[in-house]
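Q: Fold the following and give me the result.
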Amino acid sequence: MNLANPVQKQAITTADKVFESLQHDIVEGRIEPGSKISEPELSKQYQVSRSTLREALNRLEKCHLIERKANVGSRVVECSVTGLLEIYQVREALEGMACRLAAQNMTDQEIEDLKRVLAVHADTKELQDGIAYYQEEGDLDFHYRVILGSHNAQLITILCSELYHLVRMYRCQFGMNSPRATRAFDEHRHILTAIAERDGELAEILMRRHIAASRKNIEKKLEKEY
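A: Below you'll find the model as predicted:
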C-alpha cells in the first residue's frame, strides 16, 4: 500500500517507487541507522536519474528518516532513547486528539472496518501466545485507521506521513516483543468501543493512557538493557 500521501491518492511515479523502497529498507533496518547515503550508488542501484533520486530523498527527509548536513551529506537518522520517548510524548497528545475526532467523524462503515482489523489481530499466534502484538502498516494498523478516521487533514499528514515510518523504524530498532501484548490489544478494544459509542472524551482519554502505558513499558525495558 502506498502510504506516501494518505490524504490524496495519486498516480505512482518513479520517484514514488524509489521513495517507498528506500523507506521500507530504512524502517526494516536493511539500510542501517547512521549510514551515509551515496547518491551515485543509489542512482545506479535503482537505475534512476540523480534528480529523481533527490526527489525521493527530499521526501525521506520530510519523514525524518534521513537528515542532511552541510559539507557532510545525507545520512539515515540514528535511533536514540531520547528521540523515541519524545515521539511517544507527541503521539500521546496528537493521537489522543485524533481519537476524539474519530469518535465524532468516523462513518459507521469505517467503524465496522476497524472492528474487522481487530478481528484479524486477534487471530495472530504471537498475540494469542501473549508474546508480541505486531501490526502490518497502513490499513491493518489500528492506530493508522483511527487517525484516518479523524477526518482531519493536518493530523493525518503529521501522523500518517511525517512521523508514521519513523515510529515504525523505532519499533523495529528497539524490538516489538512486549509483555503488554495482550493488554495493549484489550486497550484497543476499549478504545474502539468508545469510538463506536461516539464518546469522544472517553476515546481520547483511553488513547492517551494507552500510548502513555506503552511509553512507560519501553522506559522500563530500556532501563534493563542500557
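
Q: From here on, just use CA atoms for contacts and neighbour counts.
A: Will do.

Q: What residues does the residue nearest to the spatial centre of the chain make contact with?
A: In the chain, the residue lying closest to the centroid (Cα atoms, centre = their mean) is residue 164, at 3.1 Å. The contact partners of residue 164, taken as Cα atoms under 8 Å, 6 or more residues apart in numbering, are residue 63.

Q: Could you check how far it is from residue 180?
A: Using Cα to Cα, to the nearest Å, we find residue 164 at a distance of 21 Å from residue 180.

Q: Please apply the same query to residue 18.
A: Distance of residue 18 to residue 180, given as Cα to Cα: 36 Å.

Q: And residue 145, by the same measure?
A: As for residue 145, its distance to residue 180 is 21 Å (criterion: Cα to Cα).

Q: ok, these two, which is more surrounded?
A: The neighbour count for residue 145 versus residue 180, taken as other Cα atoms under 10 Å, is higher for residue 145 (20 against 17).

Q: Now do the contacts for the more buried one.
A: 114, 138, 139.

Q: mind redoing it with 10 Å?
A: Listed by Cα atoms under 10 Å, 6 or more residues apart in numbering, the contact set of residue 145 reads 102, 106, 110, 111, 113, 114, 117, 138, 139, 160.

Q: One more, so I can put them side by side:
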Amino acid sequence: MADTKIVAKSLVDVVTERIEAAIISGELAPGERIFEQVLAVEMGISRGPLREAIRRLEGRRLLERRANIGVRVTELSPQRLDELLTVREALEGMACRMAATNITSDEVDELSEMIEAHAKNEDVSAGEGYYQQSGDFDFHFRIAKYSENESLISMITGDLYDLLRVYRYKSSTMGGRTSEALTEHRNIVKALSERDPDAAEAAMREHIRNARIYAKLALEKANVEREKAPKA
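A: Just a heads-up that it's a prediction; the model follows:
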C-alpha cells in the first residue's frame, strides 16, 4: 500500500482527457472546428489550460491547426484510412508473430484478464462500442510491446497511433462489430498462449482487416449523415 504511488492529475491533464474522449466518441466530429472561447466556457475553465491541452492533442495528431482556419479535429479521407490500416495490418501482424515467441505466461494471463475486463464494460456488453484507453490499457499497444522490437514498437505506438484509435472505436460501433472484435481478441490471445507465430500473425491480420472494413463503413456513414444535415 505504501509503495503505491498516487499521481495527481493537473487541470491540463483532465482537460486533455475530456477533449480526447469527445473526439473518440464523436461528440467532436472529424473536421469540426474548435472554438477556444466557446469550449472554455462550456468546460468552465480559463483559456490557458485549454490552449495547453489543445497543443498536446495537436502533438498526438488528434487536432490540427490550419492557416486562416484555426484548429480542427483531424479528419482522414476513406482512401487515407484504407492505406493506413492496410499498412497497420502488416505491422501489427508482424508484432503479433514476434510476441508469440517472446510472451511470458504471466503476460498471456494479463492479456486475458484485460479482455475479460473489456467484456464487462457496459458499451461492450450492449454491443454499442469497444473503447480502450491508450497505452498499457490498449490490447494492441501491449502486443506491440511484447514483440520486443523497438523499431516496430515505435512505428505502431507513435505518430498516428491515437488518431487510428479514434477510427478503431468508430468501426466498433457498427452493428455486430463489438462482439466480433472481442472474439477476435480472444483468438489472438489463444494463438499467443500456444506460442504459435503463424496463427498469431494470421489472427491479428484478420482482426485488423475486419476493423478496416468496418472503419470505412463507419466513415462513409458519417459522411452521408453530414451531407444530409441542415446547413448552418
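
Q: TM-score for this pair?
A: For these two chains in superposition, a TM-score of 0.72 is obtained (TM-score structural alignment, normalised by the length of structure 1); 215 aligned residues with a Cα RMSD of 3.6 Å.

Q: and the aligned partner of residue 208 of structure 1 in structure 2, what helix or strand is that in?
A: Aligned by TM-score structural alignment, residue 208 of structure 1 pairs with residue 205 of structure 2. Using DSSP states H and E, residue 205 of structure 2 falls within helix 197-228.

Q: how near is the residue nearest to the centre of structure 1 to residue 72 of structure 1?
A: To residue 72 of structure 1, residue 164 of structure 1 is 26 Å away according to Cα to Cα.

Q: any idea how far the spatially closest residue to residue 212 of structure 1 that is not a sequence neighbour is from residue 207 of structure 1?
A: Leaving aside its sequence neighbours, residue 212 of structure 1 sits nearest to residue 92 (Cα to Cα, 6 or more residues apart in numbering; 6.4 Å). Applying Cα to Cα, the value for residue 92 of structure 1 to residue 207 of structure 1 is 7 Å.

Q: shared neighbours, these two?
A: With Cα under 10 Å, 6+ apart as the test, residue 92 of structure 1 and residue 207 both reach 98, 213.

Q: So for these two, which sits in the more crowded spot?
A: When residue 92 of structure 1 and residue 207 are compared for neighbours, residue 207 comes out ahead with 27 against 23, by other Cα under 10 Å.

Q: Could you tell me which residues make contact with the more buried one?
A: Per Cα under 10 Å, 6+ apart, neighbours of residue 207 of structure 1: 91-100, 143, 187-188, 190-192, 213.

Q: which stretches of structure 2 form strands?
A: 63-66, 70-73 (DSSP state E).

Q: Nearest to residue 51 of structure 2, out of these?
A: strand 70-73 (10.6 Å; Cα to Cα).

Q: which strands and helices sit next to that closest one?
A: Using 3 or more Cα pairs under 10 Å, 6 or more residues apart in numbering; DSSP states H and E, the elements in contact with strand 70-73 of structure 2 are helix 47-59, strand 63-66.

Q: Would you reformat the ones you listed as a markdown table and include distance to residue 170 of structure 2 and mean neighbour count?
A: Shown next, in a markdown table, are those (distance: least, Cα to Cα, whole Å; neighbours: other Cα atoms under 10 Å):
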| stretch | distance to residue 170 of structure 2 | mean neighbour count |
| --- | --- | --- |
| helix 47-59 | 19 | 17 |
| strand 63-66 | 17 | 18 |
